[in-house]
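# the amino acid sequence is not available; the structure is as follows:
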């Protein structure tokens, strides 16, 4: 979302201020401390993201094991598809929004490029790669989660199994690299480099918006609009083949974004303390004394929550466009008020990881 080569102006403050004595009243006895940008980064990179990266690594390893077991003898694809689904949802939870090594490694392109290109996948199968080194010459539209899903949906073929295992191993290798990258960020002292902290904070705020728009536009509305443009008889082409998998993925993406944006019930009862956990965007607003904006922000997020929860199993165009409109309300409030209140300029670049 932002150009990593340029430092973006803005942070919650020019320097990390002590939290003692700096509290925003919420209208009652409960008060929120002021959070510096370094506090937010510490909670995000040291507390919140490392467990998600470890879970993705675990699920990716399980996917490889399931692929090998599936290919060891005749077996229905159900167990492997379940492992694929668990790894996919863990991946979406980690990568929504794309941050740190997910951007640097362009992981979304490496293991989740869609739509899959059948001709490229057929060409890759014909070449019969034997190792991950061989897979380096295979284009990304023929690898990753989408390619595995396509092969599992196709009639079984002897050529599929070795390739399925290699695709799973590629996802696992990426998961290991991401976990290593997030572990390194977890140990970082954000107070030691003000410019780096300022840039990283601005990146988070920008990437959060990018993650929301990726969900709202790229995953939901754009496929609907393309189908409408194509004319009668054309169904939307979403990222996944099954409606249930699309819905589950959308909910996973939204929940990951919401967690970074909205106070949990426990945090509303006991405000997060700097250095002790994730500081959501709502908490940053509360800590700056922007109580009314924080309330409107929470309400916008809750409306999106309700809309996604109410989405039917086989949602039609009408329901999906209504959901996109609700999510657009969150986007608009973020763009017009929230980011400015956090002193972060919004911008776009090719460094969005997708």
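Everything's here; your move. All figures in this text were calculated on a predicted structure; none of them were measured in a lab.
# when you work out contacts or count neighbours from here on, use the C-alpha atoms and nothing else.
Noted.
# centre-most residue in the chain?
Closest to where the C-alpha atoms of the chain average out (Cα atoms, centre = their mean) is residue 96, at 1.2 Å.
# show the subsequent helix or strand relative to the longest helix along the chain.
For the chain, the helix that runs over the most residues, judged by DSSP state H, is helix 160-186. Per DSSP states H and E, the first helix or strand lying C-terminal to helix 160-186 is helix 194-213.
# surely residue 144 meets residue 166?
No: using Cα atoms under 8 Å, residue 144 is not in contact with residue 166, being 9.6 Å away.
# neighbour count: the two, which is higher?
residue 144 (28 against 24; other Cα atoms under 10 Å).
# A further structure is provided below for comparison with the first:
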């Protein structure tokens, strides 16, 4: 006998959703999240970065050839490349980890003594670059050579100029290698099964926890709290320190929240019914962004200490929320390693 459906139930089924009722969040697989992130942010971002490092190398070549105004152009090209890099560095997914590009182009804090020794080493044997360590390479090393007020300008130091130009070409080669690897990595995500998706969410959450820790500890707490004398923060020589912090946080926020037409971790969470927790994460991200917005340009100054401490506090809360509540709700074991850029 066919079941009889009450008339009231039929009428209710035909009614539109109640005003203000939220539509159910779509179920977003980790592979969908990272595919969107790679296609819309990371792949084009590394292509842009490659072009900007190429432009930096060209400007440095011109400076070493004695062209007027080339050094000023090189400094501007450095700022453009450095901020592009800083927006990408909190999202070391896929080819970024496979090529270890951040270790090669973003070693920080800089080590001036090692950079100076490497200038002499390169001048003596320019074909023997394999022995030049990572601590003397990359964009932070180029910043030291372009902007440090305590050393001779590149126009006055031909050996340093040639070395700086080589550093830019070396960084460009590394970035181009990574930029070319994105299509194959994205294609692999299309074939992700349940086991692969589980690994992707574990890696993704751990990377975001680790990047939050890097911003709080490496770029703020260590230089501000644990140095005698004036703090040497990221990009302090070029005057781009606060802009670098902002670019890093903006990149981290994309991984956490996505953007227009772009999934973030919160979309993955909402698809699993973690609506309240995703809202809490959104609220904490907003609080952290507000603390960053209140940070003065000269955030290493003593007068800026309360604002810097407030930002570190909010970043600590964000990290704990990710490492404890989010990881637990998503059944992820926390075990992120060291920053890929250190």
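Here it is on my side, so go on. What you are looking at is a predicted structure, and each value in this text was computed from that prediction instead of being measured.
# rewinding a little: so the counterpart of the residue nearest to the centre of structure 1 in structure 2: helix, strand or coil?
Alignment note: residue 96 of structure 1 maps to residue 90 in structure 2; criterion TM-score structural alignment. When classified by DSSP: H, G, I helix; E, B strand; the rest coil, residue 90 of structure 2 comes out as coil.
# check residue 32 of structure 1 too.
strand.
# count of residues packed around residue 137 of structure 1?
For residue 137 of structure 1, the neighbour count with other Cα under 10 Å is 10.
# show me what it aligns to in structure 2.
With TM-score structural alignment as the criterion, residue 137 of structure 1 pairs with residue 131.
# ok, now how distant is that match from residue 112 of structure 2?
Distance, residue 131 of structure 2 to residue 112 of structure 2, by Cα to Cα, to the nearest Å: 17 Å.
# next: residue 76 of structure 2.
Per Cα to Cα, residue 76 of structure 2 is found 21 Å from residue 112 of structure 2.
# show me what contacts residue 304 of structure 2?
By Cα atoms under 8 Å, 6 or more residues apart in numbering, the contact set of residue 304 of structure 2 is 295-296, 298.
# scratch that, residue 141 of structure 1 is what I was asking about
When contacts are counted by Cα under 8 Å, 6+ apart, residue 141 of structure 1 touches 113-117, 120-121, 147.
# now the residues you listed: which count as buried?
Among those, those buried by neighbour count (16 or more other Cα atoms under 10 Å) are 113-114, 116-117, 120-121, 147.
# checking my notes, residue 151 of structure 2 in a strand, right?
No: under the criterion used here (three-state DSSP), residue 151 of structure 2 is coil, not part of a strand.
# for the closest residue to it other than its chain neighbours, what are its contacts?
Leaving out its chain neighbours, the residue that sits closest to residue 151 of structure 2 by Cα to Cα, 6 or more residues apart in numbering is residue 145, at 7.8 Å. For residue 145 of structure 2, the contact set (Cα under 8 Å, 6+ apart) comprises 151, 153-154, 160, 164.
# so which of the residues you listed is the most crowded?
Counting by other Cα under 10 Å, residue 164 has the largest number of neighbours within the contacts of residue 145 of structure 2, with 28 neighbours.
# what residues are up against the nearest residue to it once chain neighbours are set aside?
Leaving aside its sequence neighbours, residue 164 of structure 2 sits nearest to residue 142 (Cα to Cα, 6+ apart; 6.0 Å). Applying Cα under 8 Å, 6+ apart to residue 142 of structure 2 gives the contacts 78, 164, 167-168.
# roughly how far does residue 142 of structure 2 sit from residue 117 of structure 2?
Counting by Cα to Cα - residue 142 of structure 2 and residue 117 of structure 2 are separated by 14 Å.
# ok, residue 163 of structure 2 next?
Look at residue 163 of structure 2 and residue 117 of structure 2: by Cα to Cα, they are 11 Å apart.
# what does residue 229 of structure 2 give?
In this view, residue 229 of structure 2 and residue 117 of structure 2 are 25 Å apart by Cα to Cα.
# those two: which is more packed in?
Set side by side, residue 229 of structure 2 and residue 117 show more neighbours around residue 117, with 12 against 7, by other Cα under 10 Å.
# neighbours around the closest residue to residue 158 of structure 2 other than its chain neighbours, how many?
Once flanking residues are discounted, residue 158 of structure 2 sits nearest to residue 64: 6.9 Å by Cα to Cα, 6+ apart. By other Cα under 10 Å, the residues close to residue 64 of structure 2 number 23.
# what do we get in structure 1 for residue 64 of structure 2?
The pairwise alignment with structure 1 assigns residue 64 of structure 2 to residue 71, based on TM-score structural alignment.
# ok, now residue 51 of structure 2?
Aligning on TM-score structural alignment places residue 51 of structure 2 opposite residue 58 in structure 1.
# so what touches the helix or strand hosting its match?
Remark: residue 58 of structure 1 resides in helix 49-72, with elements defined by DSSP H and E. Here helix 49-72 of structure 1 makes contact (Cα under 8 Å, 6+ apart) with 76-77, 79-80, 83-84, 86-87, 90-91, 93-94, 161-162, 164-165, 168-169, 171-172, 175-176, 178-179, 182-183, 186.
# how about the closest residue to residue 128 of structure 2 other than its chain neighbours, secondary structure?
Of all residues not flanking residue 128 of structure 2 in the chain, residue 122 sits nearest, at 7.3 Å (Cα to Cα, 6+ apart). At residue 122 of structure 2 the chain is in helix, as set by three-state DSSP.
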